[in-house]
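Trainee: Sequence isn't available, so here's the structure alone:
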């Protein structure tokens, strides 16, 4: 049996707008972030995509985005949170090291290793996909989406992997082989956001 997994990044937050590092710390959605979520909602509707299971990170920026996309009940999971950047949390993004240093860098400053994030994210998503449903929406974070993609594709996580606010990464899941396959990444056209105000 084949199931669908749609991973959706949260909308723009105040910290995104101000170029602040945002892992376990949280910031509210901006008005633009709310409009981005509504565009993502229209994408799902336009393509006839419906969900019978909805999950998200425990960060409010994710649940707030989710509630703008669907009115379905959902479950929040700590395992779907962004990477913990330790002492870098809330600091200017210019202090962020190159992505090649991510694997163990933040653990030295009270945060997580890339391996720890990958382990909790992959385990939780596998668990969710084994439940009784056929189409899952998972609202989470850019880092989480890149880490899951890199794990599946056997690639290193890269900064240039496009994962804009409210991007959608679509996967198939085969319950017989327990295998995921990447279908597509969708970064929406937000050029008309001003008209959404």
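Mentor: Arrived safely, thanks for sending. Predicted model only: the values in this text are computed from it and were never measured.
Trainee: hey, let's count contacts and neighbours off CA atoms from now on
Mentor: OK.
Trainee: Could you report the distance from the residue nearest to residue 157 when sequence neighbours are not counted to residue 156?
Mentor: Sequence neighbours aside, residue 150 is the residue nearest to residue 157 in space, at 5.5 Å (criterion: C-alpha to C-alpha, 6 or more residues apart in numbering). Computed with C-alpha to C-alpha, to the nearest Å, the distance linking residue 150 and residue 156 is 6 Å.
Trainee: do residue 14 as well
Mentor: Where residue 156 is concerned, residue 14 sits at a distance of 29 Å (C-alpha to C-alpha).
Trainee: and the two? which has more neighbours close in?
Mentor: Comparing residue 14 with residue 156 by other C-alpha atoms under 10 Å, the one with more neighbours is residue 14, at 18 against 13.
Trainee: quick one: the more buried one and residue 32 touch, right?
Mentor: No. Residue 14 sits out of contact with residue 32 when judged by C-alpha atoms under 8 Å, with a separation of 9.8 Å.
Trainee: Give me the helices and strands touching the strand or helix carrying residue 5, please.
Mentor: Assigned by DSSP states H and E, residue 5 falls within strand 2-9. Where contact means 3 or more C-alpha pairs under 8 Å, 6 or more residues apart in numbering; DSSP states H and E, strand 2-9 is packed against strand 135-140, helix 142-153, strand 168-174.
Trainee: next up, a second structure to put side by side with the first:
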């Protein structure tokens, strides 16, 4: 007897954050965030994520990235492990929160500028590093996700994006509203698993912030932005 393929009622979104990158040099001077590649740890994380997908024989119909080099390289390393040859689609509207000029932020406001956008439920007027606000982020993320869901040509999609962007997507999935939960941790190279149905409200959140190299994340209790603040303040 030939078994018929399972017909899934919902479609699957695998939402990744890119692997680790080096944003500041040893003296705290920033590199251009639009051009930084993965560092060695980031390459390990991306490969480990790909191995996790390969182990479960997960196949992607589409792969979507923001176009920034760190998402490109992460996606390439994942696909190298799964053995799929897929042309990644670049969606620039899914790029990370855009910061302002770090040098223009007063010393007394520096820590809050780094960490404030990722603390609890964040108001829409909160700016990231003196630049783009959470409301502006939502304005470009929600329509992009709605457009992806409206396209019924795919069953399984991989999104390789960024920490702030992923929080916006996860907050949308959890509430269906213009809310932003900044404390939804997104470890570099992590995987989130979301299912979507035909109805706008039909989201099922299955996995959040799975980090394949170290699933229980026993080595760190801080946040990415706390670590970046400590690195940057050396230059002040």
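Mentor: Now that the structure is in, tell me what you want to look at. Since the model is a prediction, treat every value here as computed from it, not as a measurement.
Trainee: Just give the TM-score of the two.
Mentor: Here the TM-score for the pair of chains, by TM-score structural alignment, normalised by the length of structure 1, is 0.81; 187 aligned residues with a C-alpha RMSD of 3.0 Å.
Trainee: Quick check: the helix or strand just after the strand holding residue 5 of structure 1 compared with structure 2, mean distance?
Mentor: Counting by DSSP H and E, the next helix or strand C-terminal to strand 2-9 of structure 1 is helix 14-17. After superposition onto structure 2, helix 14-17 of structure 1 lies on average 4.6 Å away from the residues it aligns with, using mean C-alpha distance after the TM-score superposition for structure 1.
Trainee: So which residues of structure 2 form helices?
Mentor: Along structure 2, counting by DSSP state H, helices occupy 40-55, 69-82, 110-115, 134-150, 163-175, 224-232.
Trainee: sorry, back to before: which residue numbers in structure 2 does the strand holding residue 5 of structure 1 align to?
Mentor: Taken onto structure 2 by TM-score structural alignment, strand 2-9 of structure 1 occupies residues 10-17 there.
Trainee: Report the buried residues of that stretch.
Mentor: For stretch 10-17 of structure 2, a neighbour-count test (16 or more other C-alpha atoms under 10 Å) marks 10-17 as buried.
Trainee: Kindly report the same for stretch 119-126 of structure 2.
Mentor: The neighbour-count check on stretch 119-126 of structure 2 (16+ other C-alpha under 10 Å) flags 122-124, 126 as buried.
Trainee: How about stretch 103-122 of structure 1?
Mentor: 105-107, 111-114, 117-118, 121-122.
Trainee: Looking at these, spot the one nearest residue 189 of structure 1.
Mentor: Nearest to residue 189 of structure 1, judged by C-alpha to C-alpha, of the buried residues of stretch 103-122 of structure 1 is residue 121 at 28.0 Å.
Trainee: counterpart of that closest one in structure 2?
Mentor: Using TM-score structural alignment, residue 121 of structure 1 pairs with residue 141 in structure 2.
Trainee: Can you tell me how far its match is from residue 60 of structure 2?
Mentor: 21 Å.
Trainee: Could you do residue 142 of structure 2 as well?
Mentor: 22 Å.
Trainee: cool, residue 23 of structure 2 as well?
Mentor: According to C-alpha to C-alpha, residue 23 of structure 2 and residue 60 of structure 2 sit 30 Å apart.
Trainee: just residue 163 of structure 2 next, same as before
Mentor: Taking C-alpha to C-alpha, one finds residue 163 of structure 2 at 22 Å from residue 60 of structure 2.
Trainee: what does residue 75 of structure 2 give?
Mentor: Distance of residue 75 of structure 2 to residue 60 of structure 2, computed by C-alpha to C-alpha: 11 Å.
Trainee: okay, those two: which has more neighbours?
Mentor: residue 75 (28 against 20).
Trainee: what do we get in structure 1 for the more buried one?
Mentor: Match for residue 75 of structure 2 (TM-score structural alignment): residue 66.
Trainee: Surely that match and residue 139 touch.
Mentor: Yes. With contact defined as C-alpha under 8 Å, residue 66 of structure 1 reaches residue 139; the gap is 6.4 Å.
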